[in-house]
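Colleague: My questions concern the predicted model and sequence given below.
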Amino acid sequence: MKKFIAAIILILLGSAACASEPAKNFCGATDNMLSADYWIEHTKRARQTILTLEETAALSRKIKDTPGTHCTDILAYPAILPRSLILQKMKSFSTRPQGRRYIGAAEAGEGFWRRVEENADTGAVKETEMIRFGVAVKNGLIKTLPCEEPLYSGADDILFDMNVESAVKIWEPLAVLHESADGEYFFVESPCCAGWIKKDGVALTDKKTLKELAARDFYVVTGSRVTTDIRTSEPEAGRREFFMGTKLPAADGAVSVGGVSTAFSRGVLVPERGVNGSLRAVAERIPLGAELSHGYLPYTQANVIRQAFKMLGERYGWGGTYGSRDCSAFIRDIYLTFGIELPRNSLQQALTPAERTDAAKLTAAEREKLLAGSPAGTLVQMPGHIMLYLGTIKGKPYIIHSVYALAPSDAGGADGVTVLNCVAVTDMEMRRRNGSRIIDNIANINIIR
């Protein structure tokens, strides 16, 4: 009888233990893991400064000076370039790609490609070109080719436009190298990529003005996105939207902007395109309640986590389409708030000259051990994707990332794949379409310090 009662007690205790264990969703995360505070509480030295402002600036310079990162210091860009160098830069942006491309359900035909190549107009590049400079006056897209048609690698694969290189933020400086034959596009280099941008999204200026603007007191957008008010005088213009990481020059003190007092707001400068395409900076106000930092945020693990969770659940957007972020833009925007200018693409981010470990030949157990000793915010890269490490709970590493589709750990291959299409917190047991786990695919682990 005593043995029977003891057995019953053990069963009840086991049931109580199971009941107290938080339930996990199919990504392996419990409800409490969906809070930044949870991960900060589980992070050692979470509020300790990792790099000072001087050190983050030095790291950004080092990234720009490292070949292969595709990061460019526009303020140090040459005033003149020879034709040969411009054509080299334009090579993959002026000719048809190797693989097939589809416009909707139909394959792009010879007539389309001829029109695009003619519009690139590489024959018009002079032996020596004077480089023009400008800034983005609105959030937009930098295209691979000088055309508006979306180009898919598969018929009607509308979520993945191969004609998109990257998003560009308001105030991003640009070097203008060439103009399309139809006069609609500039071929530009931005701080993190090259490609074609619509001319109406660019205001031209000179390098001296760019340097003066860069030297001004500034604010950084720390929310996922913030907006201005609608101006009484221009209601049709709507609100301006600024994405995380946007650097906004501070405006000189004004008692009001657009008929609204600045006593409870921050005055910033925003760029506009004049009639002749030249830059003019106008004062705008952003309410004090908006998520803006006066200068860069301190680079701490706690701040990395908080910045990441501000985008939790936001939809995935390949290259910046749908006004959203893909995996590498998610990472880059977080680090921009600390003044660290990472490369645009996932592989280049993984190879950033920081504290990188080549994890390709490590076992899953070795990777897990390495991550367990790494700080929150460590970059974890596998072919075609990059993730942000959060921490290890009960021996299991967790990540936050902007991801399209994965399968839970107990599923196999494409049959179990679920479209997430958003920023998600997941374990690393989740599987790819081929059935392999995330942890089994890790190629690089990079601590940004």
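Modeller: All right, it came through fine.

Colleague: From here on, just use CA atoms for contacts and neighbour counts.
Modeller: OK.

Colleague: tell me the SS of the closest residue to Glu118 other than its chain neighbours?
Modeller: Taking CA to CA, 6 or more residues apart in numbering, and ignoring the residues beside it in sequence, Glu118 has Ala181 as its nearest neighbour in space, at 7.3 Å. The three-state assignment at Ala181 reads coil, by DSSP: H, G, I helix; E, B strand; the rest coil.

Colleague: And what about the residue most central in space within the chain, helix, strand or coil?
Modeller: Closest residue to the average C-alpha location of the chain: Ala329 at 1.3 Å, with CA atoms, centre = their mean. Classification of Ala329 using three-state DSSP returns helix.

Colleague: Verify the stated contact: it with Leu342.
Modeller: No: the criterion here is CA atoms under 8 Å, and Ala329 misses it with Leu342 at 9.6 Å.

Colleague: take a look at this one as well, against the first:
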Amino acid sequence: MKNLIPMTLLMISALSITISPVRAEQQKWGSDVMRVSQTQLQAEHWLEKLQGSEQVLMTGVQISSHNRAMVEHNRFISDPLLTHEVLSDKQLNGKIHLISKVPTSARYYIDGRKLTPNDYATYQDNMQFTPTEQGHKVEYGLIVKRAAMRTFPTDDRVLNSGMDADLDRFQESALFPGDAVAILTRSQDSQWALVQGFNYLAWTRVENVALASKEQVQTFTKAADFIVVTGAKVFTQYVPEQAAVSEQQLDMSVRLPLVTQNEVPNALYGQNPYANYVVWLPTRTTQGQLSLQKALIGRSQDVHLGYLPFTKANVITQGFKFLGERYGWGHDFNGRDCTGFVGEIYRSFGILMPRNSGDQGGTAYGIDHHFTKTTALADKLAAIEQLEVGDLLYIPGHVMLYLGEENGQPFVIHDVKGLAYFDDKNRLYKGTLNGVSVTPLLPLRLSVKNSYVDRLYNIKRIR
């Protein structure tokens, strides 16, 4: 980036961006000072700016090494298959309370009623287990459908005092079909399981998980020939009277083994499969056991044989596939939030990352450029000037992905709920984006006092 610091030192307090509908022929949103054009909402615009965009940034071997190091050294990444096969009462109790903590702040149901100690006691009673000196045997399985991960074993939507119905504070994350999990315990009503995924521990409905042996799970997840979902969402083909494999949603980063050619019949579910990928899809029997079934994914669907090469061009292309998707706190609303957004992009290259922004930005992996509360604004702007496409910018509670610069101004793509900036009269405007958006970085504010840049605490480059 060129000429960033002189321009921004003069303009950072006055820059504004207005995002509003316009006629197609206007081809822009915003003011003459700062705007987001329709052209800037196209991946091709940013791809044209790249030099060396096809250079592979990490090979498959390097990515595998990265993932092993994350499992070994980053406490927010796990291999579920390495979970202890038996947990003591104390260990299991510790796992439960690692996720299922009663919050210190007030919480409210959708109808406005404040949660009471009795409400929490109901959830806690459902998490009780029978103590045993023999310990609690851990089970293993595969996720069979998009699975909400919850703080407590309940579907109750719970809000904070702001009563923003978009932010269910019991919603933690989500797992996707084919994800391996360790099942640590079940709820008293047998409807929920406490599961450890690759980057999160939380409660999910039992119906989302198919039990399998550790060996079965390992064979599935380590298959050499597989496809990766590279679209925001793709679907298996429609199959009459076969709901388990019919029109099943698969989110970006889902990895499914390919059925070997000698196991592919000439006709499958009444369709010749030659124009499809035939994959093994995990399904759940009525007894809760794993049943791998053949499923068809049209070759027109946005999938890739093996992981995508990790290049700057692919980072941009993957990010724009989510453009406009509604923000979903903790993967709510069949979407994702800021960390889910970057996590699924990078996982389509095979790269594992922690779930939450503080865990991503606050732990050491890749190349980190940390800032303290006393770091001068000029020093942060100098670091921003050296950004490369795909770099991740962290402020408390949020992460953004760097796209490139335009007229000396850095632009990011991020999954963001709120929008605040100083308007052309230097008044703080507060609005909403509530989705995956392209924005300039410098005008964005958290408050009158603090801009995003003021609160920037880390820039992470995945290498």
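Modeller: Done, it's in. Note that the structure is a prediction, hence the values are computed from the model and not measured.

Colleague: so what corresponds to the residue nearest to the centre of structure 1 in structure 2?
Modeller: In structure 2, the residue matched to Ala329 of structure 1 (TM-score structural alignment) is Gly340.

Colleague: any idea how far Gln261 of structure 2 is from that match?
Modeller: As judged by CA to CA, to the nearest Å, Gly340 of structure 2 and Gln261 of structure 2 stand 34 Å apart.

Colleague: The equivalent of Ile86 of structure 1 over in structure 2 and Trp329 of structure 2: what is the separation?
Modeller: Using TM-score structural alignment as the criterion, Ile86 of structure 1 maps onto Leu92 of structure 2. The spacing between Leu92 of structure 2 and Trp329 of structure 2, counted by CA to CA, is 27 Å.

Colleague: buried sites along the lengthiest helix in structure 1?
Modeller: In structure 1, assigned by DSSP state H, the helix with the most residues is helix 2-20. Going by neighbour count (16 or more other CA atoms under 10 Å), nothing in helix 2-20 of structure 1 comes out as buried.

Colleague: you'd agree Ser328 of structure 1 is up against Arg344?
Modeller: Yes: if you go by CA under 8 Å, Ser328 of structure 1 and Arg344 touch, sitting 6.3 Å apart.

Colleague: Skipping adjacent residues, who's closest to the equivalent of Gln289 of structure 2 over in structure 1 in space?
Modeller: Taking TM-score structural alignment, Gln289 of structure 2 has Ser278 as its aligned residue in structure 1. Distance criterion CA to CA, 6+ apart; nearest residue to Ser278 of structure 1, sequence neighbours excluded, is Leu204 at 4.6 Å.

Colleague: show me the contacts for the equivalent of the one you found over in structure 2.
Modeller: Superposed on structure 2 with TM-score structural alignment, Leu204 of structure 1 falls opposite Leu211. Contact partners of Leu211 of structure 2, counting by CA atoms under 8 Å, 6 or more residues apart in numbering, are 139-142, 284, 288-290.

Colleague: Repeat the analysis, applying 10 Å as the threshold.
Modeller: Neighbour list for Leu211 of structure 2: 139-143, 181-183, 217, 283-285, 287-291 [criterion: CA atoms under 10 Å, 6 or more residues apart in numbering].

Colleague: Name the SS class of whatever residue of structure 2 lines up with Val268 of structure 1, please.
Modeller: Per TM-score structural alignment, the equivalent position to Val268 of structure 1 in structure 2 is Val279. When classified by three-state DSSP, Val279 of structure 2 comes out as strand.

Colleague: Wait, Val279 of structure 2 touches Thr260, no?
Modeller: Yes: with contact defined as CA atoms under 10 Å, Val279 of structure 2 and Thr260 form a contacting pair (8.8 Å).

Colleague: what sits in contact with each of those two?
Modeller: Common neighbours of Val279 of structure 2 and Thr260, using CA under 10 Å, 6+ apart, are Asp225.

Colleague: Would you mind telling me which of these two has more residues around it?
Modeller: In terms of neighbours (other CA atoms under 10 Å), Val279 is the more surrounded of Val279 of structure 2 and Thr260; the figures are 23 against 11.

Colleague: Identify the residue nearest that one in space, chain neighbours excluded?
Modeller: Leu258 (4.3 Å).

Colleague: With Leu393 of structure 2 instead?
Modeller: Using CA to CA, 6+ apart and skipping the chain neighbours, the partner closest in space to Leu393 of structure 2 is Ile459 (4.7 Å).

Colleague: Assign the aligned residue in structure 1 for the one you found to helix, strand or coil.
Modeller: Taking TM-score structural alignment, Ile459 of structure 2 has Ile445 as its aligned residue in structure 1. On the three-state scheme (three-state DSSP), Ile445 of structure 1 is labelled strand.
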